[in-house]
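Visitor: Structural data only, the sequence is not supplied:
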């Protein structure tokens, strides 16, 4: 059996967007909608963790290169 190709961040985000569109159509049975909602939340949490890790990595790289680091407004509070 061939191993599944690991999806990129963008591909996984597209899957979540497609799931949202399908759920918003109202054509999904309730039980399936609940299962898909849970799967979507799990996927979004994983995507958020990946974004946070990328942001932290960029911060480290900028610090190592001596770049001035701009702090986003929401992080200044």
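Guide: Noted; the coordinates are in hand. Remember, it's a predicted structure, so these values are computed and weren't measured experimentally.

Visitor: drop to CA atoms for contacts and neighbour counts, all remaining ones
Guide: Fine.

Visitor: Give me the longest helix you can find in the protein.
Guide: helix 30-65 (DSSP state H).

Visitor: Report all helices and strands that that helix contacts.
Guide: For helix 30-65, the contact count by 3 or more Cα pairs under 8 Å, 6 or more residues apart in numbering; DSSP states H and E identifies helix 9-24 as packing neighbours.

Visitor: Now do the helix it packs on: which elements does it pack against?
Guide: helix 30-65.

Visitor: So what's the residue count around residue 16?
Guide: Neighbour count of residue 16, defined by other Cα atoms under 10 Å: 20.

Visitor: before we go on, here's another structure to hold up against the first:
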């Protein structure tokens, strides 16, 4: 059995890998077994990205004393 690829270190790397997987799968040239493996890897990348986003949101809440404030931008 093949080893699972190492999890990406950053959100951006995981997102890039996910985009590459999607493009490869959408090409329609991928054999069934490879497509299933890519799908499984994609699910893991999605979970990783969601976790990193949740962590970032939690950090923002802590920085803002659990009160996220709307961003006030000057009218341009």
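Guide: Perfect, I can see it now. This structure is a prediction, so every number in the text was calculated from the model and none was measured.

Visitor: middle-most residue in the first structure, spatially?
Guide: residue 47 (2.2 Å; Cα atoms, centre = their mean).

Visitor: Stretch 43-51 of the first structure vs the second structure, average distance?
Guide: In the superposition with the second structure, the average deviation recorded for stretch 43-51 of the first structure is 0.6 Å (mean Cα distance after the TM-score superposition for the first structure).

Visitor: In the second structure, which residue range corresponds to that stretch?
Guide: Following TM-score structural alignment, the aligned partner range for stretch 43-51 of the first structure in the second structure is 45-53.

Visitor: In that stretch, which residues are buried?
Guide: Of the residues in stretch 45-53 of the second structure, 45-46, 48-49 count as buried by neighbour count, 16 or more other Cα atoms under 10 Å.

Visitor: Need the residues that contact it.
Guide: 7, 11, 14-15, 17-18 (Cα atoms under 8 Å, 6 or more residues apart in numbering).

Visitor: Likewise for stretch 10-25 of the second structure?
Guide: So stretch 10-25 of the second structure is contacted by 7-8, 30, 35, 38, 42, 45-46, 48-49, 52 (Cα under 8 Å, 6+ apart).
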